[in-house]
Each structure stands twice: as structure tokens, then as C-alpha cells.
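Peer 1: sequence plus the predicted model coming up.
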Amino acid sequence: MVHAYILIQTEVGQAAAVAAEIAKIAGVTTAEDVTGPYDVIVRAEAENVDLLGQLVVARVQGVQGITRTLTCPVVHL
């Protein structure tokens, strides 16, 4: 199982709606609005890196109101 944090910037005033919509996506374990340079932080999981990429590109980035994403895969050192 591969996990990642997805940092999301949204259009002004859209953070809560974006987080609520993303929380419904299969593979997303949490989606929370935050303050700072990003508006929403998501934790997601998938069976492998390819499926994680598909989740981010096909599902998460398709949510209305998102302007930018940054995906940070979790590594175990």
C-alpha cells in the first residue's frame, strides 16, 4: 500500500467545498481544510504508485475549485 499527502490550493472561498467533495473519493482517507499556503490537505492511499497517480490526476484534480496540487508520497526510511 502506498500513501501520500496531497496539498491543494483552491479558488478563494472554495476550501470547504473542495475538501467535502474530495472526501467522497475512494482511496481518500482524510480531507481537511487548513490555513497557510495550502487550503486543503488530503491523505490518500492506493495499492501502488501508478494507481496513486491515477487517483490524483483523474479524480482529485478533476474536482471543481482546485487551482494547484502538490503530491507528497510517504516514504519509509
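Peer 2: Looks like it came in fine. Predicted, not measured: the structure shown is a model, and the values here were computed from it. Numbers count the residues shown, from 1 in each chain.
Peer 1: every contact and neighbour count from this point should use C-alpha atoms.
Peer 2: Will do.
Peer 1: past the helix or strand hosting residue 51, which element shows up next along the chain?
Peer 2: Assigned by DSSP states H and E, residue 51 belongs to helix 49-54. Where DSSP H and E defines the elements, the next helix or strand beyond helix 49-54 is strand 66-73.
Peer 1: could you pull out the buried residues of that following strand?
Peer 2: For strand 66-73, a neighbour-count test (16 or more other Cα atoms under 10 Å) marks 66, 69, 71, 73 as buried.
Peer 1: chain center to that strand: distance?
Peer 2: 6 Å (Cα atoms, centre = their mean, to the nearest Å).
Peer 1: also this one, for the comparison:
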Amino acid sequence: MVEAFMLIQTEVGRAEVVAKQLGGQPGVQSAEYVTGPYDVVARVGAASADELQRDVVSKVQQVPGITRTLTCPIAATAHP
């Protein structure tokens, strides 16, 4: 499983709507609207890096109201 955080900028006033729309998309594990330079942070995942880009990231980028994304692959998950 390949996972990443997507940092998303939206049109003004669209962060909450975009986060809710992303929550129902395949491959999107969570989506929260936040404050700061990005408006929404989503955790996404797929079976491979190719599938992540092709099936998840590209679909997220098509959501109305999104103006820019930055995908940050998770290098390792800390386990206690």
C-alpha cells in the first residue's frame, strides 16, 4: 500500500465543500479543511504508486473548486 498526504488549495470559501466531496472518493482515506497556506489536507492511498497517481490523485485534482495540489508520499509510518 502506497499512501500520501495531499495538500490542497481551493477557491475562496470552498474548503469545507471540497473536503466533504473528497471524503466519498475511492482512495481518499480522510479529508479535513484546515487553516494556513493550504485549505484541505487529504490522506490518500492505493496499491501502487502508479495507481495512486492514475486513479486517486488525478481524480482528486478534478474536483470543482480545487486550484492547486501538492502530493507528499509517506515515506514510513511510525508504529509505537
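Peer 2: Ah, there it is. Since the model is a prediction, treat every value here as computed from it, not as a measurement.
Peer 1: separation between residue 52 of the second structure and residue 6 of the second structure?
Peer 2: Relative to residue 6 of the second structure, residue 52 of the second structure is positioned 11 Å away (criterion: Cα to Cα, to the nearest Å).
Peer 1: apologies, that question was intended for residue 46 of the second structure.
Peer 2: Taking Cα to Cα, one finds residue 46 of the second structure at 13 Å from residue 6 of the second structure.
Peer 1: same deal with residue 16 of the second structure?
Peer 2: 15 Å.
Peer 1: between the two, which is the more surrounded one?
Peer 2: residue 6 (22 against 15; other Cα atoms under 10 Å).
Peer 1: show me what whatever helix or strand that one lives in is packed up against.
Peer 2: For residue 6 of the second structure, the element it lies in under DSSP H and E is strand 2-10. Packing contacts for strand 2-10 of the second structure, counted by 3 or more Cα pairs under 8 Å, 6 or more residues apart in numbering; DSSP states H and E, involve strand 40-46, strand 66-73.
Peer 1: next, format these as a markdown table and append distance to residue 10 of the second structure.
Peer 2: Converted to a markdown table, these look like this (distance: least, Cα to Cα, whole Å):
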| stretch | distance to residue 10 of the second structure |
| --- | --- |
| strand 40-46 | 8 |
| strand 66-73 | 4 |
